[in-house]
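**Student:** From the sequence below, what's the structure:
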Amino acid sequence: MRGTLPALMVCVFGVTTGEFVLAGILPGVAADLGVSIPAAGLLVTAYALGMIVGGPLLTAITAGLPRKPLVLGLLTVAIAGNLISALAPGYGVLFAARIVTALVTATFFANAIVIVVSAARPGRQASAVAKLALGMNLAMILGAPLGTYIGDAVGWRATFLAITGCCALGLLLVARFVPADQTGTRGTALGELTEFRQRDLQLAIAVTAVANIGLLTVFTYLAPLLTDVGSFAAEAVAPMLLVYGVGAALGNLAGGWLADRALLPSQLVSLAVLVAILLGLWASTGTAITAVLVFAAGAVGFSVIPGMQTRVMATAAAAPTLAIAVNASAYQVAAAFAGWLGGRVIGGPGLRAIYLAAALTTVLGIGLSAVAWLRERNAVRA
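**Tutor:** Okay, here's the model as predicted:
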């Protein structure tokens, strides 16, 4: 575990930076390739769709393969995708490269999570997931801003070259430190698919899809919420995103610790606190309290992620990799729905009402989590 976790964290940091950084270098991409900003924005949509559709499909196809060679192969494809992105002669090639990179991302994450959980000590699985996810948090806090800086200073192609180098370093570390499979032969794709008949697994994935919509809606529209509702200057948006990201990183680690001790109860409490924070943001009129609440939203919102991942794995013992890949797709679906929901709210009751809509969808997540908790308690009593 000592070398396995850091090696996979480097990989997660590199791959996730490749996903997040595009928003910061979008104007440069559009100008260089001679396309409009909306057309360049479709690169983000293509990446999300690649993860939603390709993740579960590729994970099912590769269900019987040993994990370490599979992870090395997936990283090789990610390296190639980012390198082609850096060298792309035109928009079409870049579009195709982003889709190819997205196709392997969810499957890589799913296998990486299973590897670190398998290597973790009993009762520390959620903490292991949280530490792996720290690579994603660091990509948000450091990777995306650094990639944007490189893009502004040297050009967007240099950003993708840097990401390629980071992923290549991760591949070398995985080859050196991640042990070969110790669990014997893995199941078939058909065998893993049959696991999805379980109601508890279906419910765990539904919690991910619903409970995260609220926070994702707020994050999607955080910039206008801060400037138009919170009275922040435009220059304060970047520092506030950093505040949110630091909160997310700390909350992620704390959430892993809590989930190891009381998974579903801690999830219920965290979601209830998140509702209170969202209502506080809706009622807030001062920049200081808003800043504190934005930090708290990131911390509490991300504290539920390790537990959600661990719950999915626990309810899909015979198909953990495919279940995690589908769960990642559920998160991407939540992100896509969040963008649509926020747009509808802005066109109706207005921008500030996004906080109320986010609180309401989080309440729905609490309801699903409560059902899961009651089912677990009844199963223990039986």
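
**Student:** From now on I want contacts and neighbour counts done on CA atoms only, so please keep to that.
**Tutor:** Will do.

**Student:** To which secondary structure element is Leu74 assigned?
**Tutor:** Assigned by DSSP states H and E, Leu74 belongs to helix 67-87.

**Student:** which strands and helices sit next to whichever helix or strand comes after that helix?
**Tutor:** Per DSSP H and E, the first helix or strand lying C-terminal to helix 67-87 is helix 91-119. On a contact count with 3 or more C-alpha pairs under 8 Å, 6 or more residues apart in numbering; DSSP states H and E, helix 91-119 meets helix 4-20, helix 37-49, helix 55-61, helix 67-87, helix 125-138, helix 320-347.

**Student:** Which strands or helices does the helix holding Leu74 pack on?
**Tutor:** Partner elements for helix 67-87 (3+ C-alpha pairs under 8 Å, 6+ apart): helix 4-20, helix 91-119, helix 156-177.

**Student:** okay, the ones you listed in CSV with mean neighbour count and distance to Arg377 next?
**Tutor:** CSV is the format used below for the helices and strands packed on helix 67-87 (neighbours: other C-alpha atoms under 10 Å; distance: least, C-alpha to C-alpha, whole Å):
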stretch, mean neighbour count, distance to Arg377
helix 4-20, 24, 33
helix 91-119, 23, 24
helix 156-177, 20, 39
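
**Student:** how near is the residue with the largest distance to the centre of the chain to Gly18?
**Tutor:** For the chain, the C-alpha lying farthest from the average C-alpha position belongs to Ala382; by C-alpha atoms, centre = their mean, that distance is 35.5 Å. Ala382 sits at a distance of 47 Å from Gly18 (criterion: C-alpha to C-alpha, to the nearest Å).

**Student:** Please provide the structure for the following sequence as well, for comparison with the first:
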Amino acid sequence: MPIAIYLLGLAVFAQGTSEFMLSGLLPDIARDLRVSVPAAGVLTSAFAGGMIIGAPLTAILSLRWPKRRALLVFLLVFILVHVVGAVTTDFEVLLASRVVGALAYAGFLAVGLATATGMAGPDARGRAAAVLLGGITLACVAGVPAGALLGQLWGWRSAFWAVAVVSVPAVVAILRSVPAGAPDVAAPGARRELRALRRPRLLVHLLLGALVNGATFCTFTYLAPLVTDVSGFGRQWVPVLLVLFGLGSFAGVTIGGRMSDSRPMRLLVPGGLALLVGWLLFTVTAEHAYVVFLLVFVQGTLSFAVGSTLVTRALYEAVDAPSLGGSFATAALNVGAALGPLLGGAAIGAGFGYRSPLWVSALLVALAFLTAGLARTVRRSGPDGPVGEAVPI
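**Tutor:** Next comes the predicted model:
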């Protein structure tokens, strides 16, 4: 695997830290900016919404750019908006900075996925995608808990400053290690690539990825109030539990990277079923701290193992759209990342308590199984006959 792919993963680590770190900072942000916790949760949904719009848009706009230039532009904009977020005292300005930061992150991740999978070759897309997604999960392991700890010691603004500072070495790394051109990544044109993205099998993979990721973010966004108000953990335990979730996420991406290129169904079917059972078990045992301690790790592993494998299968289905395939996979994941916190926040706002996002997570995974079953039935009854491994869950 070329070293440049790992350097792209380093940049994604810094950006992923920003995407996830609000899970440990929401109560402090809400108190400082005088909004409710569900209202502060909109910051996560806004970030995801920016990525939904930004992934295909920025990928199309930068389709003819040299890859290094595109990566640098997106990363520099990302750094700038985090400086703005760190100094603002206005919730609306912070919200706007999250959207712009998400647009930049979306562009970076979409171009990064296209560049990395092109460098890795046609039979190693899963491993290349796992390196970049591994940067996100390492953000859960190290960056997010560190952000929560910084928030407790010096306030939530210090976490925004830290993200900006950590991103700077990635700029230098890209300048020195990423080729200025686009090695092995053909750009056939936006219209032709968009036509290739209409395939039903690809759309099913993208929808399933959105549902599974929605379940993950629904609970993860409100993990801090869940474990303190329902499970009885003290605030000092929140960074520890975030580390556990991050370790599970990294393990899941690693497993997915090893299996998604050649044996995806051996992971997706049993893993998806275990994920559903895990959310249901989490729901009924959320007041038992020792069970929660275990399930945070297990659900992190299962969520990212299944989710990353769905991303890889989408990239394989989008082989004729090398530049935009990664952007649509990014957008699909962030549809889930936007939908999950909104649904979880709505459940909390309706008075169902901080346990309610767990029920929503279970419902979203169940809906993924229903969707996959319907797609499988439709395809079996179509002219192509049985689907084999076409439907992933």
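
**Student:** before we move on, the earlier item: could you say which one of the helices and strands packed on helix 91-119 of the first structure comes nearest to Leu250 of the first structure?
**Tutor:** helix 125-138 (8.8 Å; C-alpha to C-alpha).

**Student:** what does the closest one contact?
**Tutor:** With contacts defined as C-alpha atoms under 8 Å, 6 or more residues apart in numbering, helix 125-138 of the first structure is touched by 5-6, 8-13, 16-17, 113, 116-118, 120, 245-246, 248-249, 252-253, 255-257, 259-260, 305-307, 309-310.

**Student:** how close does it sit to the second structure?
**Tutor:** Following the fit onto the second structure, the mean deviation recorded for helix 125-138 of the first structure is 1.7 Å by mean C-alpha distance after the TM-score superposition for the first structure.

**Student:** which helices and strands sit right next to the next helix-or-strand element following that helix?
**Tutor:** Counting by DSSP H and E, the next helix or strand C-terminal to helix 125-138 of the first structure is helix 144-154. Identification of packing neighbours for helix 144-154 of the first structure by 3+ C-alpha pairs under 8 Å, 6+ apart yields helix 4-20, helix 22-33, helix 156-177.

**Student:** Can you say which of those is nearest to Val71 of the first structure?
**Tutor:** Of those, nearest to Val71 of the first structure by C-alpha to C-alpha is helix 156-177, at 8.3 Å.

**Student:** contacting residues for Leu33 of the first structure?
**Tutor:** 90-91.

**Student:** Touching stretch 35-48 of the first structure from outside, list them.
**Tutor:** 19, 22-23, 26-27, 29-30, 91, 95, 98-99, 101-102, 332.

**Student:** if we can go back for a sec, can you lay out the helices and strands packed on helix 91-119 of the first structure as CSV showing distance to Arg186 of the first structure?
**Tutor:** CSV is the format used below for these (distance: least, C-alpha to C-alpha, whole Å):
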stretch, distance to Arg186 of the first structure
helix 4-20, 20
helix 37-49, 28
helix 55-61, 12
helix 67-87, 9
helix 125-138, 20
helix 320-347, 10
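
**Student:** that older thread, mean offset of the helix holding Leu74 of the first structure relative to the second structure (after superposition)
**Tutor:** Average distance, helix 67-87 of the first structure versus aligned residues of the second structure after superposition (mean C-alpha distance after the TM-score superposition for the first structure): 2.5 Å.

**Student:** could you redo the helices and strands packed on helix 67-87 of the first structure as CSV and give each row distance to Lys68 of the first structure?
**Tutor:** Below are those laid out as CSV (distance: least, C-alpha to C-alpha, whole Å):
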stretch, distance to Lys68 of the first structure
helix 4-20, 11
helix 91-119, 9
helix 156-177, 8
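
**Student:** closest one to Ala328 of the first structure among those?
**Tutor:** If you check each of these against Ala328 of the first structure by C-alpha to C-alpha, helix 91-119 wins as the nearest, at 6.4 Å.

**Student:** Now the closest one on the second structure. Mean distance?
**Tutor:** Mean for helix 91-119 of the first structure is 2.4 Å (mean C-alpha distance after the TM-score superposition for the first structure).

**Student:** Understood, closing this out.
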